[in-house]
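**Student:** fold the following.
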Amino acid sequence: MARARRAPGGGCRVSAGSGSAPRVLVADDHALVRSGIVGLLEAADLEVVGEAGDGLDALEAARRLRPDVVLMDIRMPGLDGIEATARLTADPGAPRVLVLTTFDLDEYVYRALRAGAAGFLLKDAPPERLVDAVRTVARGEALLAPTLTRRLIERYLATPQPGASADPAPDLTPREREVWLLIARGMSNQEVGERLFLSEATVKAHVTRLLAKLGVRDRVQAVVAAYESGLVRPGEAGSD
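**Tutor:** Got it, this is the predicted structure:
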């Protein structure tokens, strides 16, 4: 059963500095794993508002507690983390979902990102990497930089998906298309700006318009769309 974090004297437990800290819900079916993650996040002054032991509990807790970020395990009883992510991100104003798992499998990564996850991180990542990942997705960014994520997306999308359009967004400007291809190759806004001789603010504006025209939630979804449509082929990530 999902539960909110409670202070000894009653009420929701709030970590030091929580006025600006992301509010986090931790969903994992192993109590010891949850406890370790919670301790790590709270030590970094992040506010853990609740815990859940399966996908259904995670949905209920997220809708009740309104966290900024849900740390979602994949393999959980009842409703797995991928389906829970899909249902959760379909809601207006949904929290960001960061998938945290021990399973380094192509299909899991692709399905999680396709379901609307803002990023993917393995549980053996360094503690500071997890904290940085939570802060990153809480800011509305996508955790797409790690080579692992790009590699797994490429391996799963070896060919365009059946029925994919050759050009899902024909109204993109030439500059927006350039930006799309570069972020699909794993470049950050700063790297895109350096490549195209644009300011980072200008790149952000292009990305915002790009996401709107593609009808996707964030840059992770934009990358998935680029691979699905065949506009970027496996092996092109990081190429000039």
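**Student:** contacts and neighbour counts: CA atoms only from here.
**Tutor:** OK.
**Student:** in stretch 138-146, what's buried?
**Tutor:** Neighbour counts using 16 or more other CA atoms under 10 Å place 138, 140-144 of stretch 138-146 among the buried residues.
**Student:** any idea how far residue 136 is from residue 72?
**Tutor:** Taking CA to CA, to the nearest Å as the measure, residue 72 falls 15 Å from residue 136.
**Student:** quick one: which of the two has more around it?
**Tutor:** Counting neighbours by other CA atoms under 10 Å for residue 72 and for residue 136 shows that residue 72 has the greater number, 29 against 18.
**Student:** contact partners for that one?
**Tutor:** Residues in contact with residue 72 (CA atoms under 8 Å, 6 or more residues apart in numbering) are 26-28, 81, 85, 97-101.
**Student:** tally of neighbours for residue 130?
**Tutor:** Residues near residue 130, counting by other CA under 10 Å: 21.
**Student:** excluding its backbone neighbours, what's nearest it?
**Tutor:** In space, and not counting its chain neighbours, residue 130 is closest to residue 121: 7.6 Å by CA to CA, 6 or more residues apart in numbering.
**Student:** so that neighbour lies in a strand, does it not?
**Tutor:** Yes. If the criterion is DSSP: H, G, I helix; E, B strand; the rest coil, then residue 121 is within a strand.
**Student:** one more to put side by side:
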Amino acid sequence: MIDVLLIAPVRVYREATLEALRSQPTLLLVGSGGTAAEAVSAANRLRPAVLLLDLAVPDSVAAVRAIRSGTPGTRLVAFGVEDTRPAREVVIAAAQAGVAGFIDAGHSLQDVVAAITGVVRGEAPCPPRIAAWLLRHVQCAGTPQGPVRGELPASLTVREREVLLLIAEGLSNQQISERLVIGRATVKSHVHAVLRKLGVTHREAAVRVLRTPGGAEGGAGGEVPPRG
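**Tutor:** Below you'll find the predicted structure:
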């Protein structure tokens, strides 16, 4: 039998899911909870084979990191994934943190059981829609962007570098949002951080930093509103 721990924030939904899973002869429900702290505590105490984690739990990604660090033998399956841009960001972050599989928001009990048994076998169950998000993210992160002649400050994060290179391609905030599968508000935040760290006041000046050897240049001219 497979030891399973369930973490979901909505009590009614959690109890209904527990009742459904108890009917499965191959599963043994060892505990449940509704918060990230309960997930980490229970995982460390019970060390289940699989932890079912609803991504609607606040700080769910941080919980994934902590569980992967403290209980590396526990495989995590994330469920309750809605088709929204913020959900895509959480999915990508959860995958990077160590989630082994995903289940759509419209899942059936059969889908849940299949995902649990799949991760125990070393598989990575993932609905096609979520797999497409992850694939696009990997493709964007690994796409060659051409030579960068200027040196970028070490203070730029990996994501900020990605955003800067996409700005240099002429992409608007909306296009960057779609390419990286992140929200437009997140893109705007990264753009402002890039401009500040490069010491420039508009996008065109930031692009010139890439094209000119010698590092960042001071901003010239007025603020140009972010494209989008």
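**Student:** returning to that earlier point: still contacting in structure 2, which of the contacts of residue 72 of structure 1?
**Tutor:** Compared against structure 2 with both residues aligned by TM-score structural alignment, their matches' CA atoms under 8 Å, these retain 26-28, 81, 97-100.
**Student:** related to what we said a few turns ago, quick one: map the residue nearest to residue 130 of structure 1 onto structure 2.
**Tutor:** By TM-score structural alignment, residue 121 of structure 1 lines up with residue 103 in structure 2.
**Student:** now do the contacts for the spatially most central residue of structure 1.
**Tutor:** Central residue of structure 1 (CA atoms, centre = their mean): residue 118, 1.5 Å from the mean position. Each residue near residue 118 of structure 1 by CA under 8 Å, 6+ apart is listed here: 96-99, 137, 141-143, 218, 220.
**Student:** let's go with 10 Å and repeat that
**Tutor:** By CA atoms under 10 Å, 6 or more residues apart in numbering, the contact list for residue 118 of structure 1 reads 69, 85, 89, 95-99, 112, 133, 136-138, 140-144, 217-221.
**Student:** among these, which lie within strands?
**Tutor:** Counted as lying in strands by DSSP state E, out of the contacts of residue 118 of structure 1, are 69, 96-99.
**Student:** structure 1: strands as residue ranges?
**Tutor:** Using DSSP E, strands in structure 1 cover 3-4, 23-27, 47-52, 69-72, 96-101, 119-122.
**Student:** mean distance, the third one to its aligned residues in structure 2?
**Tutor:** In the superposition with structure 2, the average deviation recorded for strand 47-52 of structure 1 is 0.5 Å (mean CA distance after the TM-score superposition for structure 1).
**Student:** could you give the angle of that strand to strand 23-27?
**Tutor:** 20 degrees (axes from the mean of the first three to the mean of the last three CA atoms, to 10 degrees).
**Student:** tell me, strand 47-52 of structure 1 lands on which residues of structure 2?
**Tutor:** Under TM-score structural alignment, the match for strand 47-52 of structure 1 is residues 28-33.
**Student:** ok, now the second one?
**Tutor:** Alignment note (TM-score structural alignment): strand 23-27 of structure 1 is matched to residues 3-7 of structure 2.
**Student:** average gap between that stretch and structure 1?
**Tutor:** Averaged out, stretch 3-7 of structure 2 is 0.3 Å away (mean CA distance after the TM-score superposition for structure 1).
**Student:** buried residues, that stretch. List them.
**Tutor:** Those would be 3-7, for stretch 3-7 of structure 2 by 16+ other CA under 10 Å.
**Student:** could these be laid out in JSON lines, adding distance to residue 206 of structure 2?
**Tutor:** Below are these laid out as JSON lines (distance: CA to CA, whole Å):
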{"residue": "3", "distance to residue 206 of structure 2": "53"}
{"residue": "4", "distance to residue 206 of structure 2": "50"}
{"residue": "5", "distance to residue 206 of structure 2": "48"}
{"residue": "6", "distance to residue 206 of structure 2": "47"}
{"residue": "7", "distance to residue 206 of structure 2": "44"}
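**Student:** good, wrapping up.
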